[in-house]
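Novice: sequence unknown, structure follows:
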C-alpha cells in the first residue's frame, strides 16, 4: 500500500485520546445543561457523567462558560439554522425539513429551549450567542419573505420583516409546546399553517 504525500498522516496517540475526551465532556454537558440549565448544572455533574474529577475537566475547559459555548457549537453541528439547503429549496420546504428533523432530536431542542430562556438572566454567557442567532434567523427569513414579495407571492398586507419575526417566535413557541406534549402538538403542521396564511401558492 502506498501513502498519499498530499494527505496528512492520521493523528493518533495523545491527540486523538484528548479529542475523544473533549467530545465526551461536551456530550455530557449537553445532557446536564438540557436537564438542569446552565445555572443548575454544575461542572461536577458533568465530571461525574464522564467519570473524571472536576480538576481534570478544567484541564480541557478552564471555565464553565467555555464548556457552554462548546455545547452550543455541538448543537449547531447537529441541527441547522433553517436556511435553505440548496437554491432549489423553497422557504416552506426548508421550514418543513427543519421542523421534521427537529422532531428526531428532542434532546437538542430541549437544550436550546432551556438555555435560550435562561440566557436572559443576569450575566449569562450565552446571551450573545442567542442574540446573534435571532438576528441571523430574522435576517435569513426576511430575505426569503422579501424575495417572495418581489415575486408577488405574499398575501396582501403581509410585511416581510414582521412575517420573519413572527415565524421565529411561532417556531420557538410551538417547539416548547411540542416538548411538553409531543403527542398533542404537530410542530411541522402548525408552521405549515402559518406559512400558508402569508404565502400564496405557486
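Specialist: Received the coordinates, thanks. As the structure is a computational prediction, the values presented were derived from the model and not from experiment.

Novice: make it CA atoms for all contacts and neighbour counts henceforth
Specialist: Fine.

Novice: give me the neighbour count for the spatially closest residue to residue 106 that is not a sequence neighbour.
Specialist: Among residues not flanking residue 106 along the chain, residue 179 sits closest, at 7.2 Å (Cα to Cα, 6 or more residues apart in numbering). Burial of residue 179 is recorded as 17 neighbouring residues (other Cα atoms under 10 Å).

Novice: roughly how far does residue 179 sit from residue 110?
Specialist: 7 Å (Cα to Cα, to the nearest Å).

Novice: tell me how far residue 189 lies from residue 37.
Specialist: 29 Å.

Novice: neighbour-wise, which of those two wins?
Specialist: A direct count of neighbours by other Cα under 10 Å for residue 189 and residue 37 places residue 37 higher, at 23 against 13.

Novice: wasn't the more buried one part of a helix?
Specialist: Yes. Assessed with DSSP: H, G, I helix; E, B strand; the rest coil, residue 37 lies in a helix.

Novice: report the contact partners of it.
Specialist: 111, 114, 115, 118 (Cα atoms under 8 Å, 6 or more residues apart in numbering).

Novice: can I get the residues you listed in JSON lines with neighbour count?
Specialist: Supplementary listing: those in JSON lines, determined by neighbours: other Cα atoms under 10 Å:
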{"residue": "111", "neighbour count": "22"}
{"residue": "114", "neighbour count": "17"}
{"residue": "115", "neighbour count": "22"}
{"residue": "118", "neighbour count": "17"}
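
Novice: okay, now the one to match up with it:
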C-alpha cells in the first residue's frame, strides 16, 4: 500500500486512491479504533481538512475501503473472473465449494479487513446507520450472484440454498475466528464444508 508523504498536486481520483491505500494499511496495523483521520492526513502530508474534503468522515472512509478493496478485489470476484471469456478456465464452470475455499483462504490473511466488515455489518442493523443500505443490498447481491453464474452443481441439489447457507456459515465462522484467533480458520472451514458439500453427492463438483 502506498504511504509516501507528499503534497504534490493530484487529481481528485488519485488523491482519493492515496487516502484509501493509506487507510487500509493503518487499519491493518492499528485496527478501527486505533487510527484517526489525522493519522491518514499525516501519512500523506496533507491537512485533516483535505482528507475530510475527500471522504467526509471516518465512517464513510470505512465504507469506501470496503467497497474498493473488499468487494471489487475480493477472492470471489477473482475466482469467477477465471471462467470469463479469455480467462484461464474459460469453458469450465465454477464450483461453489472451490469459490468458498479460496474466499476463506484470502480472508484468513486479512483479519483487519474482515474485522471491519463484521463490525460494520453488526452496527448497520440499525436503519439509521450509514452502512445500513449497503449491507441490505449486499445480501441481495450475494443471492443475485448465484443466478448470474452458471455453477456446476450436482443434480437434485438446491444450489441456491446451499450457496446462501455456505455464506452464512462462513460469516458465522469469521465471527468465531475474530473472537478467538487461535482457531485455524481454513481448517475449521473445511469441517464445515464437509457437511455442506458431502460425499458422494458433491464428488466431482468441488
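Specialist: Received it, and whenever you're ready, just let me know what you need. Just so it is clear, the model here is predicted, and its values are computed rather than measured.

Novice: quick revisit: just the contacts of residue 37 of the first structure: which are in strands?
Specialist: Judged by DSSP state E, strands contain none of the contacts of residue 37 of the first structure.

Novice: can I get these in CSV with distance to residue 23 of the first structure?
Specialist: Listed next are the contacts of residue 37 of the first structure as CSV, based on distance: Cα to Cα, whole Å:
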residue, distance to residue 23 of the first structure
111, 17
114, 21
115, 20
118, 24
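
Novice: got the buried residues for the top helix by length along the second structure?
Specialist: Criterion DSSP state H: the longest helix present in the second structure is helix 159-179. Residues 159, 160, 162, 163, 166, 170, 171, 173, 174, 177, 178 are the ones in helix 159-179 of the second structure that count as buried (16 or more other Cα atoms under 10 Å).

Novice: in terms of secondary structure, what does the next helix or strand after it contact?
Specialist: Helices and strands here follow DSSP states H and E; after helix 159-179 of the second structure, the next one along the chain is helix 185-196. Helices and strands in packing contact with helix 185-196 of the second structure are listed as helix 96-107, helix 159-179; criterion 3 or more Cα pairs under 8 Å, 6 or more residues apart in numbering; DSSP states H and E.

Novice: which residues sit against helix 185-196 of the second structure?
Specialist: The contact list for helix 185-196 of the second structure (Cα under 8 Å, 6+ apart) reads 97, 101, 104-105, 108, 162, 165-166, 169-170, 173-174, 177.

Novice: next, count neighbours for the nearest residue to residue 197 of the second structure once chain neighbours are set aside.
Specialist: If the residues on either side of it in the chain are set aside, residue 197 of the second structure comes closest to residue 97, at 7.1 Å by Cα to Cα, 6+ apart. Residue 97 of the second structure is flanked by 22 other residues according to other Cα under 10 Å.

Novice: helices along the first structure, start to end?
Specialist: Ranges of helices in the first structure, per DSSP H, are 14-40, 43-50, 54-60, 64-78, 91-102, 106-118, 127-150, 160-180, 187-198.

Novice: mind putting these in CSV, distance to residue 85 of the first structure included?
Specialist: Below are the helices of the first structure laid out as CSV (distance: least, Cα to Cα, whole Å):
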stretch, distance to residue 85 of the first structure
helix 14-40, 26
helix 43-50, 34
helix 54-60, 34
helix 64-78, 14
helix 91-102, 7
helix 106-118, 20
helix 127-150, 13
helix 160-180, 18
helix 187-198, 17
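
Novice: if we can go back for a sec, for residue 127 of the second structure, find the nearest of the helices and strands packed on helix 185-196 of the second structure.
Specialist: helix 159-179 (20.8 Å; Cα to Cα).

Novice: got the angle for the closest one vs helix 185-196?
Specialist: Put simply, helix 159-179 of the second structure runs at 150 degrees to helix 185-196, going by axes from the mean of the first three to the mean of the last three Cα atoms, to 10 degrees.

Novice: one step back: between the contacts of residue 37 of the first structure, which sits nearest residue 82 of the first structure?
Specialist: For the contacts of residue 37 of the first structure, the nearest to residue 82 of the first structure is residue 111 (17.2 Å; Cα to Cα).

Novice: alignment lookup: the closest one to the second structure.
Specialist: Per TM-score structural alignment, the equivalent position to residue 111 of the first structure in the second structure is residue 116.

Novice: check contacts around its match.
Specialist: Residue 116 of the second structure sits in contact with 32, 62, where contact means Cα under 8 Å, 6+ apart.

Novice: at 10 Å instead, please
Specialist: Counting by Cα atoms under 10 Å, 6 or more residues apart in numbering, residue 116 of the second structure touches 27, 28, 31, 32, 62, 63, 65, 66, 122.

Novice: need the max-distance pair from these.
Specialist: Checking the contacts of residue 116 of the second structure with Cα to Cα, the most distant pair is 28 and 122, at 19.5 Å.

Novice: of those two, who's got more company?
Specialist: The residue with more neighbours, out of residue 28 of the second structure and residue 122, is residue 28; 18 against 13, by other Cα under 10 Å.

Novice: number of residues surrounding the nearest residue to the more buried one once chain neighbours are set aside?
Specialist: Leaving aside its sequence neighbours, residue 28 of the second structure sits nearest to residue 112 (Cα to Cα, 6+ apart; 5.1 Å). When neighbours are defined as other Cα under 10 Å, residue 112 of the second structure has 21 of them.
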